[in-house]
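1. A structural model of the following input is requested.
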Amino acid sequence: MPKQLGLLPKLAFFFLLLALPALLLLDFVRASIEFNALTRTLESDQLRREIQREQAAMARHLTERELVGLGTTRDLERWVLRLAQRSHKVLGDHALTLAEQRRQPIRAFLVDDHGQIVVDSHTGGFNKQAHDWLLSEAPRDDPTLRWRRQGSLFTYLHPLEGIPDRSLVLQFELATPAQNFLNRARIEWPIMLLDGLLLALASAFFLRAWVIARLARMRAAALEWRQGNLQTRINDPNRDEIGLISEELDRVPVALDALMQANAALIGADERARLARDLHDTVKQKAFGLAMQLAAVEGNPDPAARSNLLKECRTLVADIQRSLVEIIDDLKPVAGVPFAVRLQNDIEAWSRRSGIAVFIDLSGADSVALTDQANLNAILSEALANVHRHSQARRVDITLIRQRNELQFSIVDDGLGGARASAGRGIGHLNSRAAELPNGHCRIDSDARGTRIDIRWTLRQETKTP
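-> Okay, here's the model as predicted:
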């Protein structure tokens, strides 16, 4: 038998297939949550106050320096670096999220009234959408902070106090949740695969300890029931689906034990009925004849006649003894002897007692079900007894053959004939026995050439013999 794949690797593979999409979905949800939290921070009043403070400091420095140059660029770079630090009170932990998303997520500019960059914290210029907005906001009559969100792009514009032709611009370019998810997946897929594998193995081991152990108890109980130990129970205390199935299975040996007891009682009743019928058909009739012969002996004064009557009485006693021996032999268990061998031994023993030759073909005996063997033994005993008593035959052919899904048991003698299917208690006994077989029937043909008895019945599913 090929070695089968155990349940543990199957469960691990199943949970791996389940865990990878789940981990990807969780990562996308995390990216969405981070994006929403970051946008709320960028829309907060705290960031607006930070921009206002920075523009005031920048205006003061420009006024003191009276020029825009290298020092202003460094001021913008330092401000961007402060904003990108986790310790800064505005972004806090969101600074790490920004750093993971893009190389330059934060940029600061000084622009003139025409929206042209005068000083830039990083080279690269404006985002086009932000530049178009800045051009539309070119009039600087409003000294307050203005900002605009365009998808994942946040742009803040604040004119410098006291410097009418300069404005401070702060720009945040975020990654959308989908972009952030794809970027992480490209970088972190080995980690995600390892996480999925570890989760799958952990889930598989957990289920193996929790589920497979319970299934093993069910299997062990089933093996005990198979060996006849019907007192074994699974006794699963859990109330889940497996526990409910175990509870139903625990009822099986109880029902099976009750069924076996009922079947044994029924078999005992059938066996008692068969024994009573056999005693009635053989011993009782011969005992009644013996009583009649003894009564005749008592009332007959002629010694010669009494001697003949006593001889007949001894013959009847011998028949009664032989009938009792046959009935007792039928009741004895014959362990390990095939049914065909038992039939052949009985037929040969009858042939030796009667002096009648027999031809035997029992090729279909192995197909006779165990429950049908007693009936077949009784049919054979009754038929051979009739041959011995009435036929004066010199040969009997006995065959038991299988024809597809049917069995045929035939007893053919070369005697005087004259038997009829409706005549005598012995013929009725054959008919009743044949009727107890599945779809069984008996046919009797008798003429001057002899008598033929055919018993046909349907093959049972269970055909094994002890």
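2. drop to CA atoms for contacts and neighbour counts, all remaining ones
-> OK.
3. contacting residues for residue 309?
-> If a contact means C-alpha atoms under 8 Å, 6 or more residues apart in numbering, then residue 309 has 293, 294, 296, 297 as its contacts.
4. one more to put side by side:
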Amino acid sequence: MKQRWRSVRFSFIKLYLYNLFLTACILLAIILSLFVIWEPEWLTAQSIFLFIGLYMIIGFILSLQAGFTQIGNFLKVRLDAISIQIKQYANGNYTAKISKVHEEIDETDRIIDELNDLGDKLQRQVQSLQRMADEKADYAKSAHKAAVIEERQRIARDLHDAVSQELFGLAMLSETALKLFDKSPSTAKEQMQEVVHSAHQAQAEMRALLLHLRPVYLTSGETLEEGVQKLIDALEQKSNLTFQVDIDEMPDLKEVVEEHLFRIIQESLSNILRHANANTVKVEIKRKQEELYVRIEDDGVGFESENQQDNKASYGLKTMKERSEELGGTFAIRSKQGQGTYIHIRIPNQGS
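-> Alright, predicted model coming up:
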């Protein structure tokens, strides 16, 4: 009821009644002044109050009639139509239009014209956004093809630079060991130990390359926990590593955060396979309040960070750091010769 009294109709009625009261007061003041100063015979106190009373009654009726059926009703209809039009735009229906009741141009007609023009502009913008989305999808497909080609070239370089060299060295050591087998068995044994070490190194390089051949992104509908667990299950079958995984369930995690974290973990496991010579790897992803905490640890040989050169391991670490910073997070690594490597990442999380 309180809201109804604030409607356009009742606002006009209150305005009319206020004007009626002011007019009645002015008329009463004028008539009483005439009565007091000149005292005409035809002007009596009874006639004054009778006139003012009739004036108030007739004015009250006319105010109600004007507020309900004329100006107030007209504006209410127009404002209701404008309100419905705005709701249509809010719901995404930009083709809706308001038709004008009459040809005369007033303030409400100008508002209606501007709303109709706004709907046309919004509709054109939606069409432009849809075209941009289609173009973006085409660009994404082209970029994906280019990325596939670049990744193949990178893997070919890694095979040439790492595995092929290890295999070449393995072949040379094997030939030397065969030549020394009869002359110097102890030296041949040392050569065979080098062969075993080189074979393990080549095997680790190959596993790391196979790890990068896995899908770059998580499978559609697959959570981060499922993707990481699937990745680790495959590694456990092909290596001697023991994994300890602890990942919180986060169904509302943004897709871009999931993809970047998956790639960071993939890169870190690749580095561990190639360089760490570790036995145990720990992977933890925890949510604490509005932040994600990622920890990846291994008990491998470690390295002295100040002596780390611009090699494949440092390139992988640089990539992980860049991905963390792209998410607005921080990346920290701690390692020492013979004491393993610890990676700590903190990323702000606002959900999906």
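5. re earlier: looking at the contacts of residue 309 of structure 1, which are in helices?
-> Applying DSSP state H to the contacts of residue 309 of structure 1, the entries found in helices are 293, 294, 296, 297.
6. which residue is nearest the centroid of structure 1?
-> The centroid of structure 1 falls nearest to residue 215 when counting by C-alpha atoms, centre = their mean (10.5 Å).
7. Map that one onto structure 2.
-> Per TM-score structural alignment, the equivalent position to residue 215 of structure 1 in structure 2 is residue 86.
8. so which strand or helix has that match?
-> Here residue 86 of structure 2 is covered by helix 71-90, with elements defined by DSSP states H and E.
9. Give me the mean deviation of that helix from structure 1.
-> Average distance, helix 71-90 of structure 2 versus aligned residues of structure 1 after superposition (mean C-alpha distance after the TM-score superposition for structure 1): 3.9 Å.
10. Please name every helix or strand in contact with that helix.
-> Packing partners of helix 71-90 of structure 2 (3 or more C-alpha pairs under 8 Å, 6 or more residues apart in numbering; DSSP states H and E): helix 8-37, helix 107-158.
11. show me what contacts residue 365 of structure 1?
-> By C-alpha under 8 Å, 6+ apart, residue 365 of structure 1 lies in contact with 339, 340, 400, 401.
12. out of these, which one sits closest to residue 277 of structure 1?
-> residue 339 (22.6 Å; C-alpha to C-alpha).
13. so how far is residue 456 of structure 1 from the closest one?
-> 18 Å (C-alpha to C-alpha, to the nearest Å).
14. can you check residue 234 of structure 1 too?
-> Distance of residue 234 of structure 1 to residue 456 of structure 1, given as C-alpha to C-alpha: 46 Å.
15. between those two, which one's more packed in?
-> Under the criterion of other C-alpha atoms under 10 Å, the comparison of residue 234 of structure 1 against residue 456 puts residue 456 first, with 23 against 19.
16. hmm, back to that, which of the helices and strands packed on helix 71-90 of structure 2 sits most buried?
-> Each of the helices and strands packed on helix 71-90 of structure 2 was scored by mean neighbour count; the highest is helix 8-37, a mean of 16, by mean count of other C-alpha atoms under 10 Å.
17. What angle do helix 71-90 and that helix make with each other?
-> Angle of helix 8-37 of structure 2 versus helix 71-90, following axes from the mean of the first three to the mean of the last three C-alpha atoms, to 10 degrees, is 150 degrees.
18. Show me what helix 8-37 of structure 2 is packed against.
-> Of the remaining helices and strands, those touching helix 8-37 of structure 2 by 3+ C-alpha pairs under 8 Å, 6+ apart are helix 45-69, helix 71-90.
19. change it to 6 Å
-> helix 45-69 (3 or more C-alpha pairs under 6 Å, 6 or more residues apart in numbering; DSSP states H and E).
20. what does the helix it packs on contact?
-> Helix 45-69 of structure 2 is contacted by residues 9, 12, 13, 16 when judged by C-alpha atoms under 6 Å, 6 or more residues apart in numbering.
21. Same list (those) but as JSON lines, adding distance to residue 308 of structure 2.
-> Formatted as JSON lines, the contacts of helix 45-69 of structure 2 follow (distance: C-alpha to C-alpha, whole Å):
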{"residue": "9", "distance to residue 308 of structure 2": "80"}
{"residue": "12", "distance to residue 308 of structure 2": "81"}
{"residue": "13", "distance to residue 308 of structure 2": "84"}
{"residue": "16", "distance to residue 308 of structure 2": "87"}
